[in-house]
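In: fold the following.
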Amino acid sequence: MKKTGIISTLIVAALIIGSIVWYFNTASGQRTLKNMKSNNSGGMERIVKVYSGDGELIEQYEGKIDIQDTEYGNKVLFDINGKRVVIYNATVVTEEK
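Out: Here you go, the predicted model:
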């Protein structure tokens, strides 16, 4: 009886570990890992470009940037060089270096 319980526990553990390994090898899992890395290290090396409504470049930022957008999409905020930048109602394009 004990041997069956141990085998069942090992099978469940192998399935859980296999599912975790599988998930982090998917595109969604890779994005999750990148987000966790960015959150834990204060951002990633990025270029952020801010455009006006008519498509003209207003500002460009480069450096280690941690970006947080809002659920409504009208505000983007990020930290760069220890300073907080908040952008309202503009088109913001971010590129990873």
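In: drop to CA atoms for contacts and neighbour counts, all remaining ones
Out: Fine.
In: secondary structure element for the spatially most central residue of the chain?
Out: Among the residues of the chain, the one closest to the centroid is Asn35, at 2.6 Å (C-alpha atoms, centre = their mean). Element membership of Asn35, judged by DSSP states H and E, is helix 27-41.
In: with Arg84 instead?
Out: Assigned by DSSP H and E, Arg84 falls within strand 83-88.
In: list of residues touching that strand?
Out: Residues from elsewhere that reach strand 83-88, judged by C-alpha atoms under 8 Å, 6 or more residues apart in numbering: Asn74, Lys75, Val76, Leu77, Phe78, Asp79.
In: tell me where this structure has strands.
Out: Taking DSSP state E as the criterion, the chain contains strands spanning 44-51, 57-69, 75-80, 83-88, 91-96.
In: how about these in JSON lines, adding mean neighbour count and distance to Met1?
Out: As requested, these are exported to JSON lines (neighbours: other C-alpha atoms under 10 Å; distance: least, C-alpha to C-alpha, whole Å):
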{"stretch": "strand 44-51", "mean neighbour count": "17", "distance to Met1": "52"}
{"stretch": "strand 57-69", "mean neighbour count": "15", "distance to Met1": "53"}
{"stretch": "strand 75-80", "mean neighbour count": "17", "distance to Met1": "57"}
{"stretch": "strand 83-88", "mean neighbour count": "11", "distance to Met1": "61"}
{"stretch": "strand 91-96", "mean neighbour count": "14", "distance to Met1": "55"}
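In: following up with a second sequence; could you model it the same way so I can compare the two?
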Amino acid sequence: MNITKRRVAFVAALVISVLAIVIVCGLAGCSSCSRSVKSMSSDFSGGINRTVTLYDNTGKEIKSWHGKIDLESNDQEVFFDLNGKRVIIQGGVVVSEED
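Out: Just a heads-up that it's a prediction; the model follows:
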């Protein structure tokens, strides 16, 4: 019975090790995985230091925000929190640059 428990523990450790190697190799090699990791770290840390600039349709700057920002968007708007305030942008052209 003791040998059976050891075999089960060995197989479980082997499976976990193989899965860990596959995950690390998969995340290290593809750019979409790198973007996903950066996105998750942004979610957990409250955002990335960036400058968000809003332009009108002619290219004139309307307003600019700078700080640790985690951008979110849907089909109609871009929104983020900055200094405890929610900023919602509907329309216009939004450009986000990482600092």
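In: could you get me the TM-score between them?
Out: With the length set by TM-score structural alignment, normalised by the length of structure 1, the two chains reach a TM-score of 0.82; 95 aligned residues with a C-alpha RMSD of 1.9 Å.
In: with distance to Ile11 of structure 1 added, can I get the strands of structure 1 in JSON lines?
Out: JSON lines is the format used below for the strands of structure 1 (distance: least, C-alpha to C-alpha, whole Å):
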{"stretch": "strand 44-51", "distance to Ile11 of structure 1": "38"}
{"stretch": "strand 57-69", "distance to Ile11 of structure 1": "40"}
{"stretch": "strand 75-80", "distance to Ile11 of structure 1": "44"}
{"stretch": "strand 83-88", "distance to Ile11 of structure 1": "49"}
{"stretch": "strand 91-96", "distance to Ile11 of structure 1": "40"}
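In: what's the counterpart of Val76 of structure 1 in structure 2?
Out: Per TM-score structural alignment, the equivalent position to Val76 of structure 1 in structure 2 is Val78.
In: I misspoke; the intended subject was Ile58 of structure 1.
Out: By TM-score structural alignment, Ile58 of structure 1 lines up with Ile62 in structure 2.
In: who touches its match in this structure?
Out: Contacts for Ile62 of structure 2 (C-alpha under 8 Å, 6+ apart) come out as Thr53, Leu54, Tyr55, Asp56.
In: ok, for the first one, nearest residue in space, not its chain neighbours?
Out: Excluding its sequence neighbours, the residue lying closest to Thr53 of structure 2 (C-alpha to C-alpha, 6 or more residues apart in numbering) is Ser64, at 4.3 Å.
In: wait, Gln68 of structure 1 touches Asn74, no?
Out: No. Taking contacts as C-alpha atoms under 8 Å, Gln68 of structure 1 lies outside contact range of Asn74: 11.7 Å.
In: before we move on, back to that, average offset of the helix holding Asn35 of structure 1 relative to structure 2?
Out: If you overlay the two and look at helix 27-41 of structure 1, the average distance to its match in structure 2 is 1.3 Å (mean C-alpha distance after the TM-score superposition for structure 1).
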